[in-house]
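Colleague: Here is a sequence with its predicted model. Questions after.
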Amino acid sequence: MLQILYFAQDLADPAVRRRILMLKAGGARVTLAGFRRGANALAAIEGIDPIELGTTRDGRFAQRVSAITKACLSLPAKLRAVGRPDLIIARNLDMLAVANKAVSMFGGDVPIVYECLDIHRLLLRKDVAGRAMRASEAYLGRNARLLITSSPAFVEHYFRPLSGLETPVMLLENKVLELGDRDCLQVSAAPTARPDGPWRIGWFGALRCRKSLELLSTFSRRMEGRFEIVLRGRPAYSEFDDFDGFIRNEPHMTFHGAYRSPEDLGAIYDEIDFTWAIDFFEEGQNSKWLLPNRLYEGCRHGRVPIAMRGTETARFLAVRGLGFLLDEPEPDNLVSLLGAVDANSHADACGRVAACNTDTWVFRHTDCENLVRRLSAIASTAPEPATPLSQARQNEGGLS
C-alpha cells in the first residue's frame, strides 16, 4: 500500500478533504499534516487525525513565512511518530518548502509531488519581489517528480513561460468526487420553472471576490426580486469590509454557511437554478485561468453556469455550447444576459448541460485508483526525464 505524507496549506479547506478522500479511495494510506487557517468541522476526515504545524492567516504573507519557518524547525518533533513515506505531496508553494525539509529528515530520496491549484499574485509580479518568488519556487521544486494542476491555462500562462519548473505535468480537474456505482451516475433532473417564486443564482465554495458580491447585489436589487442570490461556503473575511453586515442589508441575498463536499452537493444545488462560475479575485490572472470547483459541481447537478467571457471557464463552456457568458462585469450587462430568461430558455440551457457525459464533471472510484497507480509508479521508479512544459498542453498526463 502506497504511504503518502500530504502537506496541506489549510486543514479546514474542503478541497483538501476531497483530495485525501480520493487518495484513500484509490488505495493509499495517507498521513495529513498542515496549517490551520480557521475552524471548519465539516472538513474533518474519518480515520484521519491531522498533524497541526501551526496557524496561518489569509492575506498575511509575512506571518505565513514566519509560520513556515517555525514549522520547518519543529518538523522533527511533529513527525517523530511518522514512518518514512513512499511519497510526499505538497499542496502549494508554502508546503513545498516544508516538504523539502521533510525529505531531508527521511534520508533525502523521498519523491515529492507539487500540487499547485492557484497561482498567487506574488508569483506573477514583474518586479524584484516577483522574480524572487519564482526563483524560490523553481529552487524548491527542482527535485519534484510531478506537478499537479487543475487548469490547462495555468500551464499555458504561468508554468510554461514563467515558473522555471521543468517537471512532468498531470492535469487533475476540480471534478466532483463520487465513489458509487458508475451506472448510478446520472445528472440531476433539471429544476422546474418557478412560476410563484424567483430564479435563484447559487454562489458556492470559496467566497473571496468582493466584485462578485457587489455585482450580484446590484443586479438582484435591479431585478426587484425576480432573482435571488444564494451563498454557501467559506467567506475570506480578509477580502471584505464586513461580509456578514453586507449580507444582512441585502433584500435578495442569503448566506447559509459551509457545506460538506461531496455529501451535501445534491441538496444545495437542488435549491438553485444557475451557478455563479465567475471570480474576479486576482482579476486578469489566477481568476482568468482557473476552472473552479463550482463549475463542475453545478453542471454535475444540471444547473446552468454563468461565466465571464474571455476566461478559461468561458472557453471550457463555449466548446461544449453550455451556459451564459457575461461580456462585461457590469450590472447592465448581467441584466441584459439574464433579464429575459423564462421557463423555456432555462429548460433548453439545462438540457444542454444534462446532455454532457457525466465523466466531464465526475471523478469516480476507478479514477482514484488510476491516480494512486500513477503516484505509485513515481514512488517506485527512478526520476523520469522532465516533460517540457512547452508540450504540456498537447500531452497533459494523467486524469482530466
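Modeller: That came through, no problem.
Colleague: Going by C-alpha atoms from here, please, whenever you check contacts or count neighbours.
Modeller: Noted.
Colleague: Quick one: the strands in the stretch 51-200 of the chain, in order.
Modeller: Counting by DSSP state E, counting those that start in this stretch, one finds strands in the stretch 51-200 of the chain at the ranges 51-55, 87-91, 112-115, 144-149, 169-171, 176-177, 199-207.
Colleague: what's the neighbour count on residue 336?
Modeller: Applying the criterion other CA atoms under 10 Å, we find 11 residues in the vicinity of residue 336.
Colleague: picking that back up, any chance of the strands of the stretch 51-200 of the chain in JSON lines, plus mean neighbour count?
Modeller: Shown next, in JSON lines, are those (neighbours: other CA atoms under 10 Å):
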{"stretch": "strand 51-55", "mean neighbour count": "18"}
{"stretch": "strand 87-91", "mean neighbour count": "25"}
{"stretch": "strand 112-115", "mean neighbour count": "26"}
{"stretch": "strand 144-149", "mean neighbour count": "23"}
{"stretch": "strand 169-171", "mean neighbour count": "24"}
{"stretch": "strand 176-177", "mean neighbour count": "22"}
{"stretch": "strand 199-207", "mean neighbour count": "23"}
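Colleague: Select, out of those, the one closest to residue 26.
Modeller: strand 176-177 (11.9 Å; CA to CA).
Colleague: contact partners of that closest one?
Modeller: Outside strand 176-177, the residues that touch it by CA atoms under 8 Å, 6 or more residues apart in numbering are 18, 22, 262, 293, 296-297, 300, 361-364.
Colleague: put this beside the first:
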Amino acid sequence: MLQILYLAQDLADPAVRRRTLTLVTGGARVTLAGFRRGANPLAAIDGVEPIELGTTADGRFGQRIGAVVRACMSLKSRLAHVPKPDLIIARNLEMLALARRAVAVFGGTVPIVYECLDIHRLMLRQDMVGRTLRAAEGQLGKDVRLLITSSPAFVEHYFRPISSIGAPPMLLENKVLELDGISEPKAAPAVCPAPGAPWKIGWFGALRCRRSLALLAEFSRRMNGRFEVVLRGRPAYSEFEDFDGFVTNEPFMRFAGAYRNPEDLADIYGEVHFTWAIDFFEEGQNSAWLLPNRLYEGCRHGRVPISMKGTETARFLSVRGIGLVLEEADADSLDTVLGSLSPQSYADAAERISRCNPGSWIFSRADCEALVRQLAALTVETRQHVPIVATAGARHNEGGFL
C-alpha cells in the first residue's frame, strides 16, 4: 500500500478533505499534516487524524512564513512516530518548504509532488517581491517529481512561461467525487420555479470575492424579487468589510452556512437554478485562469453555470456549448443574460448540460485508483533513477499530462 505524507496549508479547507478522500479511496494510506486556519468540523475525515503544525491566518503572508519556519524546526519531533512515506505531496508553496525538510528527516530519498491549485498574485509581481518568491519556488521545487494543477491555463500562463518549476504538470480537475457511501444521489432535474417564486442563483464554496457579492446584490435588488441569491460555504472574512452585515441587509440574498463536500452537494444544488462560476478576486490573473469547484458541482447536478467572457471557465463552457456568459462585469450585462429568461430557454440550457458526458464532472472510484497508481509509479522511478516523461493529453483530460 502506497504511504503518502500529505502536507496541507489549511486543515479546515474542504478541498483538503476531498483530496485526502481521493487518495484513501484510491488505495493509499495517508498521513495528513498541516496548519489550521479556523474551525470546520465538516472537514473531518473518518480514520484520518491530522498532525497540526501550527495556526496561520488568511491574508497574513508574513505570519505564514513565520509559522512555516517554526514548523520546520519542530518537524522531526512531530513526525517521530510517522512511518517513512513512499511519497510526499505538498499543497501550496509554503508546504513545499516543509516537504523539503521532511525529506531530510526521513533520509533524503522520498519523492515530492507539488500540488498548486491557485497562483497567488504575489507570485506574479514583477518587482523584487515577485522575483524573490519565484526564485524560492524554483529552489524549493528543483527536485519535485510531479506538478499537480487544476487548470490548463495555470500551465499556459504561469508554470511554462514564468515559473522555474521544471516537473511535468498533471491536470487534476476539481471534479465531484462519486464514491460508494460518500456521495449523495444526483440532484433532482432542474425545473423552472413555480409562478411567483424566484429564480435562484447559487454561489457556493470559497466566498472571497467582494465584487461578486456587490454585483449579485445589485442585480437581485434590480430584479425586485424575481431572483434570489443563495450563498453557502466558507466566507473569507478578511476580504470583506462586514460580510454578515452586508448579506443580512440584502432583501434577496441569504447565507445558508457551510456544507459537506461531496455529501451535501445534491441538496444544495437542488435548491438553485444557476451556478455563479465567476471570481474577480485576482482579476486578470488567477481568477481568469482557474476552473472552480462549483463549475463541476453545478454541471454535475444539471444547474446552468454563469461565467465571465475571456476566462478559462468561459472557454471550458464554450467547448461544450453550455452555460451563460457575461460580456461585462456589471448588473446590466447580468440583466441582459437573465432578465428576459423564459422557461423554455432555461429548459434548453439545462438540457444541453444533460447531454454532456458525466465524466466531464465526476471523479470516480476507478479514477481515484488510477491516480494512486500514477503516484506509486513515481516511487519506482525514484528508486530506479528513471526520469518522468510527460505525455501529450487532451486540454481538459483529467489526470493527463499537459
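Modeller: The structure has been received and is ready for your questions. Given the structure is predicted, the values throughout are model-derived calculations rather than measurements.
Colleague: tm score of chain vs chain?
Modeller: Once the chains are laid over each other, their TM-score by TM-score structural alignment, normalised by the length of structure 1 reads 0.96; 397 aligned residues with a CA RMSD of 1.8 Å.
Colleague: longest helix of structure 1?
Modeller: helix 61-78 (DSSP state H).
Colleague: Hmm, residue 156 of structure 1 is touching residue 393, no?
Modeller: Yes - Residue 156 of structure 1 is within contact range of residue 393, at 7.1 Å (criterion: CA atoms under 8 Å).
Colleague: hmm, back to that, quick one: which of the strands of the stretch 51-200 of structure 1 is nearest residue 270 of structure 1?
Modeller: strand 199-207 (10.2 Å).
Colleague: mean deviation (superposed) between that closest one and structure 2, please.
Modeller: Compared with structure 2 after fitting, strand 199-207 of structure 1 deviates on average by 0.1 Å (mean CA distance after the TM-score superposition for structure 1).
Colleague: What is that strand packed up against?
Modeller: When contacts are defined as 3 or more CA pairs under 8 Å, 6 or more residues apart in numbering; DSSP states H and E, strand 199-207 of structure 1 packs onto strand 227-235, strand 274-276, helix 293-300.
Colleague: Which part of structure 2 matches that strand?
Modeller: Mapped onto structure 2 using TM-score structural alignment, strand 199-207 of structure 1 covers residues 199-207.
Colleague: tell me the secondary structure for residue 366 of structure 1?
Modeller: Using DSSP: H, G, I helix; E, B strand; the rest coil, the structure places residue 366 of structure 1 in helix.
Colleague: if I pick the nearest residue to it once chain neighbours are set aside, what's in contact with it?
Modeller: In space, and not counting its chain neighbours, residue 366 of structure 1 is closest to residue 26: 7.5 Å by CA to CA, 6 or more residues apart in numbering. Counting by CA under 8 Å, 6+ apart, residue 26 of structure 1 makes contact with 365-373.
Colleague: Tell me the counterpart of residue 26 of structure 1 in structure 2.
Modeller: By TM-score structural alignment, residue 26 of structure 1 lines up with residue 26 in structure 2.
Colleague: Residue 129 of structure 2: neighbour count?
Modeller: 13.
Colleague: I should have written residue 266 of structure 2 there, sorry.
Modeller: Residues near residue 266 of structure 2, counting by other CA under 10 Å: 20.
Colleague: Mind telling me what element it is part of?
Modeller: helix 265-269 (DSSP states H and E).
Colleague: residue range for that helix in structure 1?
Modeller: Under TM-score structural alignment, the alignment places helix 265-269 of structure 2 onto residues 265-269 of structure 1.
Colleague: Next, the mean deviation of that stretch compared to structure 2.
Modeller: Counting by mean CA distance after the TM-score superposition for structure 1, stretch 265-269 of structure 1 comes out at 0.3 Å.
Colleague: And for that stretch, what's in contact with it?
Modeller: By CA under 8 Å, 6+ apart, stretch 265-269 of structure 1 touches 188, 202, 259, 297-298, 301, 303.
Colleague: do the same with stretch 113-128 of structure 2
Modeller: Contacts of stretch 113-128 of structure 2 (CA under 8 Å, 6+ apart): 87-93, 96, 129-131, 133-134, 141, 144-151, 154, 158, 282, 285-286, 290.
Colleague: can you tell me the distance between the two ends of that stretch?
Modeller: End-to-end distance for stretch 113-128 of structure 2, by CA to CA, to the nearest Å: 27 Å.
Colleague: which parts of that stretch are buried?
Modeller: Buried residues in stretch 113-128 of structure 2, counted by 16 or more other CA atoms under 10 Å: 113-119, 123-124.
Colleague: what do you get for stretch 270-281 of structure 2?
Modeller: Neighbour-count burial for stretch 270-281 of structure 2 [16+ other CA under 10 Å]: 270-281.
Colleague: show me where structure 2 has helices.
Modeller: 14-25, 61-78, 93-106, 128-140, 152-154, 210-223, 243-248, 265-269, 286-289, 293-300, 312-320, 331-338, 343-354, 365-384.
Colleague: export those helices to JSON lines and tack on distance to residue 194 of structure 2?
Modeller: Shown next, in JSON lines, are the helices of structure 2 (distance: least, CA to CA, whole Å):
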{"stretch": "helix 14-25", "distance to residue 194 of structure 2": "33"}
{"stretch": "helix 61-78", "distance to residue 194 of structure 2": "48"}
{"stretch": "helix 93-106", "distance to residue 194 of structure 2": "48"}
{"stretch": "helix 128-140", "distance to residue 194 of structure 2": "52"}
{"stretch": "helix 152-154", "distance to residue 194 of structure 2": "40"}
{"stretch": "helix 210-223", "distance to residue 194 of structure 2": "17"}
{"stretch": "helix 243-248", "distance to residue 194 of structure 2": "25"}
{"stretch": "helix 265-269", "distance to residue 194 of structure 2": "17"}
{"stretch": "helix 286-289", "distance to residue 194 of structure 2": "35"}
{"stretch": "helix 293-300", "distance to residue 194 of structure 2": "21"}
{"stretch": "helix 312-320", "distance to residue 194 of structure 2": "28"}
{"stretch": "helix 331-338", "distance to residue 194 of structure 2": "17"}
{"stretch": "helix 343-354", "distance to residue 194 of structure 2": "10"}
{"stretch": "helix 365-384", "distance to residue 194 of structure 2": "38"}
